[in-house]
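K.L.:
please work out how this folds:
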Amino acid sequence: MPLVFIGIDPETGQADSPTVWVDETKQELVLQGWKAGPELQAEAASFEVPGHAVGIPDDEAVIRMPARMVPMIREACDALERAAVR
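P.N.:
Here you go, the predicted model:
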């Protein structure tokens, strides 16, 4: 099934485009955001969580999303929950 578009940051104009989608088949949020700068990546990579390795695996990324997109992220979560009950 194709991605379901939820929303795009209305304040980014033509150049930037933090975006939220839902993959109902895989039951996943798909987020496009700004790449984290080196300082933020280093800070995120340094977090220690019991039972997990420190660092960011090669197949993962740290992204930044504007807080104004929280309603879209909530909507995406709701869409996944609705899809799961079908």
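K.L.:
only C-alpha atoms for contact and neighbour calcs from this point on.
P.N.:
OK.
K.L.:
any idea how far residue 64 lies from residue 51?
P.N.:
Distance of residue 64 to residue 51, computed by Cα to Cα, to the nearest Å: 25 Å.
K.L.:
more neighbours: those two, which one.
P.N.:
residue 64 (14 against 6; other Cα atoms under 10 Å).
K.L.:
please give me the structure for this one as well, since I'd like to look at both together:
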Amino acid sequence: MPLLFVGIDPNTGDKQSPTVWADAERGELVLQGWKPGPELEAECAATEVPGHAVGIPEGEAVIRIPARMLRIVREACDVFESHVR
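P.N.:
Just a heads-up that it's a prediction; the model follows:
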């Protein structure tokens, strides 16, 4: 099953396009966002959270999406849940 497009940043211009998809086959939300600056990535990598290794594991990434996209992320959760049931 192909990715299900859910939404794009409503303030998208020609060069930026934070986007949200649902991948029902893999059971995942797929987020395209901005790369963080080195300071934010280092802060995320250094933050200690119970049950979470310090650092950013190989194959993982920190991304940023604007808070104005929360409605789209919620919609992606709903789309995902409706395609799994």
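K.L.:
report the TM-score for the pair.
P.N.:
Here the superposed chains carry a TM-score of 0.94, computed using TM-score structural alignment, normalised by the length of the second structure; 85 aligned residues with a Cα RMSD of 0.9 Å.
K.L.:
contacts only, for the residue nearest the centre of the second structure.
P.N.:
For the second structure, residue 31 is the residue whose C-alpha lies nearest the centre (Cα atoms, centre = their mean; 3.2 Å). Neighbouring residues of residue 31 of the second structure by Cα atoms under 8 Å, 6 or more residues apart in numbering: 18, 19, 20, 21.
K.L.:
nearest to residue 36 of the second structure among those residues?
P.N.:
residue 18 (12.9 Å; Cα to Cα).
K.L.:
gap between the strand or helix carrying residue 30 of the first structure and the chain center?
P.N.:
Assigned by DSSP states H and E, residue 30 of the first structure falls within strand 28-32. Put simply, strand 28-32 of the first structure sits 5 Å off its chain's centre (Cα atoms, centre = their mean, to the nearest Å).
K.L.:
many thanks, I have nothing further to ask.
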